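Engineer: Curious how this folds, go ahead:
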Amino acid sequence: MSPSKTGYLCSDNGHATDWHLVHIGGFATRGVGAICIEATSVLPNGRISPEDAGLWTDSQIEPLKRIVNFCHAQGTLVGVQLTHGGRKTSTFAPFVHLNAAKTRRATTWTASQQENGWPDDVIAPSAISFSKDYPNPKEMAEEDLTRVEDAFLAAVERCKKIGFDFIDIHGAHGYLLHEFVSSLSNTRTDQYGGSLENRIRYPLRITSSIRKAWQKPLFYRLSATDWAEGPEKDENGEWRQWGLEQSTILVGEIEKLGVDLVDVSTGGNWEKQSIPIGPGYQVPFAEALKKAHPKLVCSAVGLITSPKQAESYLQDGKTDVIFIAREFLRNPHWAMYAAQELGVAIKPANEYERAWMDVLAPKPAAEN
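Structural biologist: Next up, the predicted model:
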């Protein structure tokens, strides 16, 4: 199960609640083999919204450990996606935004300090906002870069205490690490901006530090393209936007650092992105990166909804792993449904076994 922002229901400043236990634990009881918990910020100002999950203080350990222990008891592996949202932080959760738009007659996504936001503490590679409705970020100085790196490492130590089975570094969807690699959001003139080598320097710095501190499997989620208009390069050969060619180079550097899996997504960094959405629309990016780096494990996401569709991508060698998010939200029993559809046996939790044992049991041979 892919990480997905579904809750926006953390209490007391980034702490998981009983809602998260029931939500995540429910998938574990229904046969899901591995679950990646939603984007979890390493600093308070890295949350997308005030209601988001965090892992910047020790008091956040126990609520997550409770979830992990429950999932492990069901035989399910559990990981967490560590993130900093960069310029796309201090924004309303979707349901809060709708209410605010009604009461204030406003459409802005920015949560003010009075609304539990932190618009004056939004940081990014460059002082470029995502849109006019988002906060205006401050360009990160070296002390900011170090503070974020230290926060990632502190969160990794908490992951060890919690017992997570893997960590997924969030380098996609227009959040901080994605903002560094794309020239649409990074116009720095120091060692972290300009050339491709410079723009990928900070994400690689974070990844290298985490790899040295974390001995279990390490994933990296990236957006393989910004879906911006025009080619990746202009007529002078200068990079215009983030795309597959640059992603291929980044993935090669990530592989050298010992990352175990690249989780391939797209988009999220350009307000006017135009995405040709359709079944499996992001799979070709995973396939291309897999072809360029055949020894690296790649996963695919994006409108993968049917078991046979998912299995075909694996059998055709287009990807090694399938991450599914929204289809699990629509059908929490999807793993058992997939087993039925593909004619294989799984053993869900005993509480659900009776409902599925007949449809999953081998069919007797037809009589002559």
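Engineer: Only C-alpha atoms from now on, for both contacts and neighbour counts.
Structural biologist: OK.
Engineer: what's the spacing between T89 and T83?
Structural biologist: To T83, T89 is 11 Å away according to CA to CA, to the nearest Å.
Engineer: Identify the contacts common to these two.
Structural biologist: G46 (CA atoms under 8 Å, 6 or more residues apart in numbering).
Engineer: How are the strands of the stretch 101-250 of the chain distributed by residue range?
Structural biologist: 123-124, 138-139, 166-171, 218-223 (DSSP state E, counting those that start in this stretch).
Engineer: what would those strands look like in CSV with mean neighbour count?
Structural biologist: Shown next, in CSV, are these (neighbours: other CA atoms under 10 Å):
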stretch, mean neighbour count
strand 123-124, 28
strand 138-139, 18
strand 166-171, 25
strand 218-223, 23
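Engineer: which one of these lies closest to V283?
Structural biologist: V283 sits nearest to strand 218-223 of all the strands of the stretch 101-250 of the chain, at 12.0 Å, using CA to CA.
Engineer: Now do the helix or strand containing D358: which elements does it pack against?
Structural biologist: Using DSSP states H and E, D358 sits in helix 350-360. Where contact means 3 or more CA pairs under 8 Å, 6 or more residues apart in numbering; DSSP states H and E, helix 350-360 is packed against helix 334-342.
Engineer: any idea how far the helix it packs on is from the chain center?
Structural biologist: For helix 334-342, the separation from the chain centroid amounts to 25 Å (computed by CA atoms, centre = their mean, to the nearest Å).
Engineer: what packs against that helix?
Structural biologist: On a contact count with 3+ CA pairs under 8 Å, 6+ apart, helix 334-342 meets helix 307-315, helix 350-360.
Engineer: Here is a second sequence; please produce its structure as well for comparison:
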Amino acid sequence: MKFGDYPKAGSLDGVAGFRNYLQSLGIDMPCDDIVAHGPKSPLAAPIEVDGMKIGHRLAIHPMEGWDCERDGRPSENTKRRWRRFGLSGAKLIWGGEACAVRFDGRANPKQLTMTAESQSEIAALRDIVIAGHKEATGNDDDLVIGLQLTHSGRFCKPNDNTKFESIIAYNHPLLDRKFGYPPERPVISDDEIKRLIDDYIVAAKRAEACGYDFVDVKHCHGYLGHEFLSAVERPGPYGGSLENRTRFMREIVEGIRAEAPRLKIGVRLSAFDSVPFKPDPALSVPGALGPGVPENHSVPYPYAFGGNADNPLEYDLTETKALFEIMRKMGVRFVNVTAASPYYNPHLIRPALYPPSDGYHPPEDPFIGVMRQLSVVRELKAAFPDFCLMGSGYTYLQEFFPNVAQAVVRMGWVDLVGLGRMVLAYPELPLDILQGKPVNKKRNCRTFSDCTTAPRNGIVSGCYPLDQHYKKSPEFKKLALLKKAQVG
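Structural biologist: Below is the predicted model:
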């Protein structure tokens, strides 16, 4: 098959055609012929974790819109997005969106930030979700809402959408060069880490006061918490051994337990990572990105947590499972499993046919990427059946999403199925599935990646192809001009 010559999901001939195509790729992905509805549906079954009862198995991933006010408060666009999370009927809102614990940790100048001044409006976001959920379902029974706490680390842009102001855990031989980290700048000190841990604890106390059921101590996608997990060459108490590399997480969790005892704790975790990728220079031409190829790297490559050091293009969950054992001892059994980073290997985290402007065309059929994530969660669930695991990476399944989601839940591969950009333009998707309605193909995400291309270029995120709110906005014209200039 030629580069980029992958069939679109919509071109496959129903479930049978979908299954046959997966078979041709050597993929044994579970897929039910019929999606059940009503109380006997596997997706409709409630589940309980850490004293929180979640009404069914369809949940919403955290998705930030790069659209808050510069002082960290939510904007009208933010409020609209959270209301639609409520209207989705999903019984678990995992974090809503990444909320920075202090201003220098923002991934963009308009990221939600927990401060004394923004606290009341961040509390109001929870109320907005509940109101939307009641409107859609008639009540808010068994609805669980969390807030994701973060520091963006290497990918901080607190003042300028175009300029990284990185705060890093260690010097990475590839990422420092790729993202312009000056060699003369130091890494975050142990004393500053302790102050940052205090900031997480303060933010969690505020989240508790806001009424959130849990906080997510974010350890994924290349942000600071995730980067600590691969800090094998960092000296001192926060690097080297796995015990040291998990100290950041452990001290945050211990502090939250002490200062906000009512609050439950989850972790969104990149269970595996890889080397950074780039467009193949041999196949890239002006206006057309080539397929992704790995950056030149030496082996052993110790910088990919959950990766095989001798072949980092393969995953190895040995340390990931060791981390699960550590989380079990901490009493954290609520994990949203994701992968890698959208900044340096997006095909692993969110398989798509169309790349964002700073990405590359997929180096593999995106269905392979979906199956990789399903397999990782299956392996972790088999090893840790007492954990409640939420899976990621389903969007590329498109109209076959309900068939696969039901199958993996029914077979015990995963507990909760996470929906991300699928609900930006189609928030009713969870309710449609649970009520036995067919997927509305005209509103279904086709992974055009505009929701990523826009914020990468300082424009608010949203589903520009399908959501009329964004299609009619001034930002739509900016994005269209940007994409035209890139092609030209």
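Engineer: After superposition, what is the TM-score?
Structural biologist: Superposed pair, TM-score by TM-score structural alignment, normalised by the length of structure 1: 0.77. Supporting alignment: 313 aligned residues with a CA RMSD of 2.7 Å.
Engineer: can the helices and strands packed on helix 334-342 of structure 1 go into JSON lines with extra columns for mean neighbour count?
Structural biologist: Shown next, in JSON lines, are these (neighbours: other CA under 10 Å):
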{"stretch": "helix 307-315", "mean neighbour count": "15"}
{"stretch": "helix 350-360", "mean neighbour count": "14"}
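Engineer: Pipe these into a markdown table and attach distance to T225 of structure 1 per row.
Structural biologist: Shown next, in a markdown table, are those (distance: least, CA to CA, whole Å):
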| stretch | distance to T225 of structure 1 |
| --- | --- |
| helix 307-315 | 20 |
| helix 350-360 | 40 |
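Engineer: Which of those helices sits closest to E271 of structure 1?
Structural biologist: Per CA to CA, nearest to E271 of structure 1 of those: helix 307-315, 29.7 Å.
Engineer: could you dump the strands of the stretch 101-250 of structure 1 to JSON lines with distance to V42 of structure 1?
Structural biologist: Below are the strands of the stretch 101-250 of structure 1 laid out as JSON lines (distance: least, CA to CA, whole Å):
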{"stretch": "strand 123-124", "distance to V42 of structure 1": "14"}
{"stretch": "strand 138-139", "distance to V42 of structure 1": "18"}
{"stretch": "strand 166-171", "distance to V42 of structure 1": "11"}
{"stretch": "strand 218-223", "distance to V42 of structure 1": "16"}
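Engineer: ok so, going back, could you say which one of the helices and strands packed on helix 334-342 of structure 1 comes nearest to K160 of structure 1?
Structural biologist: Taking these one by one with CA to CA, helix 350-360 is closest: 29.6 Å.
Engineer: What segments of the stretch 1-150 of structure 1 are helices?
Structural biologist: 18-28, 61-73, 94-104, 142-162 (DSSP state H, counting those that start in this stretch).
Engineer: wait, which of these is closest to T319 of structure 1?
Structural biologist: Nearest to T319 of structure 1 among the helices of the stretch 1-150 of structure 1 is helix 18-28; the distance by CA to CA comes to 23.3 Å.
Engineer: Where in structure 2 does that closest one align, residue-wise?
Structural biologist: Alignment note (TM-score structural alignment): helix 18-28 of structure 1 is matched to residues 76-86 of structure 2.
Engineer: how far does the matching stretch sit from the chain's center?
Structural biologist: 18 Å.
Engineer: And for stretch 325-338 of structure 2?
Structural biologist: Distance, centroid of stretch 325-338 of structure 2 to centroid of chain: 17 Å (CA atoms, centre = their mean).
Engineer: Quick check: buried residues in that stretch?
Structural biologist: 326-327, 332-338 (16 or more other CA atoms under 10 Å).
Engineer: P279 of structure 1 is nearest to which of the strands of the stretch 101-250 of structure 1?
Structural biologist: Using CA to CA, the nearest of the strands of the stretch 101-250 of structure 1 to P279 of structure 1 is strand 218-223, at 17.6 Å.
Engineer: how about that closest one, which residues of structure 2 does it hit?
Structural biologist: Strand 218-223 of structure 1 maps onto residues 265-270 of structure 2, going by TM-score structural alignment.
Engineer: in the superposed pair, what's the mean gap between that stretch and structure 1?
Structural biologist: On superposition with structure 1, the mean distance recorded for stretch 265-270 of structure 2 (mean CA distance after the TM-score superposition for structure 1) is 0.8 Å.
Engineer: Pull the number of nearby residues for the aligned partner of R102 of structure 2 in structure 1.
Structural biologist: Residue pairing (TM-score structural alignment): R102 of structure 2 is matched to L43 of structure 1. Counted with other CA atoms under 10 Å, residues neighbouring L43 of structure 1 total 21.
Engineer: Looks like L43 of structure 1 contacts A53 (just checking).
Structural biologist: No - between L43 of structure 1 and A53 there is no contact, the gap being 10.0 Å when judged by CA atoms under 8 Å.
Engineer: so where do the strands sit in the stretch 251-368 of structure 1?
Structural biologist: Per DSSP E, counting those that start in this stretch, the stretch 251-368 of structure 1 carries strands over the ranges 261-265, 297-300, 321-322.
Engineer: Adding distance to A172 of structure 1, write the ones you listed out as JSON lines.
Structural biologist: Below are the strands of the stretch 251-368 of structure 1 laid out as JSON lines (distance: least, CA to CA, whole Å):
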{"stretch": "strand 261-265", "distance to A172 of structure 1": "7"}
{"stretch": "strand 297-300", "distance to A172 of structure 1": "13"}
{"stretch": "strand 321-322", "distance to A172 of structure 1": "17"}
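Engineer: Among those strands, which comes closest to I35 of structure 1?
Structural biologist: Proximity to I35 of structure 1 (CA to CA) singles out strand 321-322 among those, at 11.8 Å.
Engineer: Could you name the helices and strands sitting against that closest one?
Structural biologist: strand 297-300, helix 307-315.
Engineer: 6 Å instead, please
Structural biologist: strand 297-300 (3 or more CA pairs under 6 Å, 6 or more residues apart in numbering; DSSP states H and E).
Engineer: so what corresponds to S392 of structure 2 in structure 1?
Structural biologist: Per TM-score structural alignment, S392 of structure 2 is aligned with V301.
Engineer: who's in contact with the residue nearest to that match when sequence neighbours are not counted?
Structural biologist: Counting by CA to CA, 6 or more residues apart in numbering, F323 is the residue found nearest to V301 of structure 1 once chain neighbours are left out, at 5.3 Å. By CA atoms under 6 Å, 6 or more residues apart in numbering, the contact set of F323 of structure 1 is 1-2, 301.
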